[in-house]
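> Could you look at this predicted model? Sequence included:
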Amino acid sequence: MRIALFLSAWLVCLGAVAAPNDPATLDRTTWPEPLSSPALFDVASRAEILTFAHALLVSEGLDENGLKERLGLKVINMDAIDKVRQRLWQRLLANYNFAQQSCDQDASFCYYVEDMASLREQAGKFEVADDSFYVKWAEPSAGFHRRYLDEQLRLAALSPQISSEIALLGDQEFNGEDMHDRLFMLTFDSGPTVIGGTTDWLTDYLRKQSMSATFFVLGNSLKARLDKSSDQALRALYKGQCVGVQGWEYRAHSHWQNWQDSVLRSTALVKQVLPQNYVPLFRPPYGQRRADSGAFFESQGLQVALWNIDSQDLAGSLTAEQSAHRVLTLMLLWRHGLIAFHDTQDKVRSALPWLLKATVQSGLGWEECEALGAQ
């Protein structure tokens, strides 16, 4: 769905383009040790950071025509790509500095990095030896990070004609990049499902884990569920959770004439039915919103909540396991942030338990959902 929308919108703006590749994923079983301590989480984090940094550095050797060919686009926004690259380097440096604080406990993937120049130097010569303990992970990881980097550069290349989560458009927006190290928050889009569906399973599962998440609901789905149940049933469904809005229907709000009405109607319904759960947050479907929408959101007391870790669980090419493995790899790379799943996808029933089990001993924190509304 997301690919089709990106493609159709860009066709109108700039002519034919090639469809993007399938989302990147990495088989985490290629990593030879469990993340059974904070130090071992840092080892894996350093490894993913250096691999991505190497891919980023290599990409800078391509000229504009080379990037067009690699990204499958006829027209690209080089200024936006350069800005994204600069931001990525800053994040990589900050994250590596966090990750190397445990080098006295395990020196794997610990190299001399104290500034941007030394990070770029280490990224340029980074490689995993053929006899390394980590050799089975090295090639799959390199492939993952090249493809994931292409995802990010493609989003930048298509902007501003197609907005996305790749960049903030104003002070009323956030994406989780400013969260504390090792702190993550779960978010779920596009619900609720029909009675007895994945939303019911998920909210019950989170309560059993003593966890909370932010659910960005669609007005029409919430109304359909309300028509078949009651206010009380919906309040029980979302007990202990936070509820933001994603508009009245899952449709890009960047070129939709009635986008403001979509936001207002869904917000009014959530406030009416779930006043104790409501948080003043809007998540744009596909990450698409108007560049001049900031004044509207500010007037409504709303913030735009994007994300920096995308499960890609809507992609039919990814299994639940692959989606979970992708999320964990990006958690190791970015070390904090907002994780985007869809509670309309059954994949989350296995992806989320696997993710929590894989990280239970790694020293991570899961932020309570109320903190998101307080941004």
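Structure received. Numbering: from 1, shown residues only.
> drop to CA atoms for contacts and neighbour counts, all remaining ones
Will do.
> In stretch 257-269, which residues are buried?
Going by neighbour count (16 or more other C-alpha atoms under 10 Å), the buried part of stretch 257-269 is Trp259, Ser262, Val263, Ser266, Thr267, Leu269.
> Grab the two from these that are most spread out in space.
Maximum pairwise distance in those, criterion C-alpha to C-alpha, is 15.7 Å, between Trp259 and Leu269.
> mind listing what the spatially most central residue of the chain touches?
By C-alpha atoms, centre = their mean, the mean C-alpha position of the chain lies nearest to Ile309, the distance being 2.2 Å. Residues near Ile309 by C-alpha atoms under 8 Å, 6 or more residues apart in numbering: Val327, Leu330, Met331, Gly337, Leu338, Ile339, Ala340.
> try this one side by side with the last:
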Amino acid sequence: MRIALLLSAGLLCMSAQAASVDVASLDRGTWPEKLTSPALFDVGSRAEILMFAHSLLASETQDDAALKQRLGLKIINLAAINDLRRELWRRLLENYSVAQQSCEVDASFCYLVENMDDLREEAGKFEVSANSFYIDWAAPSHAFHERYLDELLRKAALFPQIGSEVARFGEHERNGDEFNDRLFLLTFDGGPAPVTGNTDWLADYLRKQKMNGIFFVLGSSLQTRLERSSAADVQALYQGQCVGTQGWQYRSHSHWVDWQSSITRSAALAQNLMPENYVPLFRPPYGQRRADSQGFFQSQGLQVALWDIDSQDEPGRLKAQESAQRVLTLMLLWRKGVIVFHDTQDKARVALPWLLQATAQSGLGWQDCREAF
């Protein structure tokens, strides 16, 4: 019976990973203003918050059958979906309350919102008029937020059988929700890439920008990189950066018999090789980890590092520019948090410079990786 349950759980994981879901991206060229000041960042933020809230509110009118059809699932965890909705509304209200503080500078998308009822009311009647300065943005933004909401709801519908970044299993898990407004953390998954590859470029680029991020390494890739270069070369590669772990292999750690060994082995390698760069953080591949793993992580002195802004830069997903524009849209929506790229992909080499240039005058900040969690 136990073997059968494990097999069915594994098949569910694989089907969830392989399922075809439209990935949301928004052409920022439809937005008519550059983010050349903190106030203009707030204008864009208020607009994205209201558009997402409009989609979220509309989704609450759908019954179980309609939700299953919408998400392409036969079984859904409605309690987890409702938990997610409550958390999303909490963040939207918090973010809009901060974003409206600059309404005296620019009143675009400013409405009197003092509590949750106000926000829900404004979301329900939110509409961009045909003669609005922002009309070219309205329809593409609505399509983006419908698809993005589907991404989130689908993950909640599968929770906790399939863990993901949309919900936490305990206080040992972090996702950047405690960051200050306009503060973002850069993270990179799946590396290191082969010698002189994308990891080298990204780490060097960040140093030139006097910035840093957390590189979540795979133990097997780190071991291979070490064997093909040297300890000194690997240490130089991550100079000034932080290094966490994703386990020994990039695979789900929720139903893998050797998941504990995967984590401890890779963490020991990274810590022994780069004690000054190592941070005791585990980034679960696909966001999948066991619901009952808190005791293990606490015994190892580790925290689980999740994220809330996914670039979707994996192979077969978004192109580099689409990935960058998705990230910027989600930065406007969530106003703080953890951004994830993959340093084995070359898309971040295009997306990250574009992102920094687009936000250079918007008043946001980048979280120091050593002080993130």
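Looks like it came in fine. Note that the structure is predicted; figures quoted are calculated from it, not measured.
> now what about the TM-score between them?
After superposition, the two chains reach a TM-score (TM-score structural alignment, normalised by the length of the second structure) of 0.96; 366 aligned residues with a C-alpha RMSD of 1.6 Å.
> quick revisit: out of the buried residues of stretch 257-269 of the first structure, which one sits closest to Pro160 of the first structure?
Looking across those and measuring by C-alpha to C-alpha, the closest to Pro160 of the first structure is Trp259, at 18.2 Å.
> Would you quantify the distance from the closest one to Asp189 of the first structure?
18 Å (C-alpha to C-alpha, to the nearest Å).
> Need the residues that contact the longest strand along the first structure.
For the first structure, the longest strand by residue count, based on DSSP state E, is strand 183-191. Residues from elsewhere that reach strand 183-191 of the first structure (C-alpha under 8 Å, 6+ apart): 199, 212-218, 221-222, 246, 250, 335-344, 364-369.
> One more: stretch 222-236 of the second structure?
Stretch 222-236 of the second structure has contacts (C-alpha under 8 Å, 6+ apart) with Gly191, Pro192, Ala193, Pro194, Val195, Leu269, Ala270, Leu273, Met274.
> run the last query once more with 7 Å
Pro192, Pro194, Val195, Leu273, Met274 (C-alpha atoms under 7 Å, 6 or more residues apart in numbering).
> for stretch 250-264 of the second structure, same thing?
Leu6, Gly10, Gly190, Leu218, Gly247, Trp248, Pro284, Pro285, Tyr286, Gln288, Arg289, Arg290.
> what's the closest non-adjacent residue to the last one?
Counting by C-alpha to C-alpha, 6 or more residues apart in numbering, the nearest residue to Arg290 of the second structure once its immediate chain neighbours are dropped is Ser254, at 4.6 Å.
> What does the one you found correspond to in the first structure?
In the first structure, the residue paired with Ser254 of the second structure according to TM-score structural alignment is Ser254.
> Within the helices and strands, which one has that match?
Under the criterion DSSP states H and E, no helix or strand holds Ser254 of the first structure.
> Quick check: it vs Leu234 of the first structure, distance?
Ser254 of the first structure is 30 Å from Leu234 of the first structure, by C-alpha to C-alpha.
> re earlier: can you list the contacts of Ile309 of the first structure in JSON lines and add secondary structure, neighbour count and distance to Asp171 of the first structure?
Converted to JSON lines, the contacts of Ile309 of the first structure look like this (DSSP: H, G, I helix; E, B strand; the rest coil; neighbours: other C-alpha atoms under 10 Å; distance: C-alpha to C-alpha, whole Å):
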{"residue": "Val327", "secondary structure": "helix", "neighbour count": "25", "distance to Asp171 of the first structure": "27"}
{"residue": "Leu330", "secondary structure": "helix", "neighbour count": "25", "distance to Asp171 of the first structure": "25"}
{"residue": "Met331", "secondary structure": "helix", "neighbour count": "24", "distance to Asp171 of the first structure": "25"}
{"residue": "Gly337", "secondary structure": "strand", "neighbour count": "25", "distance to Asp171 of the first structure": "17"}
{"residue": "Leu338", "secondary structure": "strand", "neighbour count": "24", "distance to Asp171 of the first structure": "17"}
{"residue": "Ile339", "secondary structure": "strand", "neighbour count": "22", "distance to Asp171 of the first structure": "21"}
{"residue": "Ala340", "secondary structure": "strand", "neighbour count": "22", "distance to Asp171 of the first structure": "21"}
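> thinking Glu48 of the first structure is in contact with Met331, fair?
No: the pair Glu48 of the first structure and Met331 fails to qualify as a contact (C-alpha atoms under 7 Å) at a distance of 9.7 Å.
> burial measure for Ser59 of the second structure, as a count.
18 (other C-alpha atoms under 10 Å).
> mind listing what Ile214 of the second structure touches?
Ile214 of the second structure sits in contact with Leu186, Thr187, Phe188, Gln241, Cys242, Val243, Gly244, Cys369, where contact means C-alpha under 7 Å, 6+ apart.
> What segments of the second structure are helices?
Residue ranges of the helices in the second structure, as given by DSSP state H, are 2-18, 38-59, 64-71, 78-99, 116-124, 135-158, 198-208, 219-228, 231-237, 259-273, 294-299, 320-334, 347-359.
> So for the shortest one, what gets flagged as buried?
Translated: helix 294-299 of the second structure. Under 16+ other C-alpha under 10 Å, the buried positions of helix 294-299 of the second structure are Gln294, Phe297.
> Quick one: end-to-end distance for stretch 243-255 of the first structure.
One end of stretch 243-255 of the first structure sits 25 Å from the other (C-alpha to C-alpha).
> again with stretch 335-348 of the first structure
End-to-end span of stretch 335-348 of the first structure (C-alpha to C-alpha): 21 Å.
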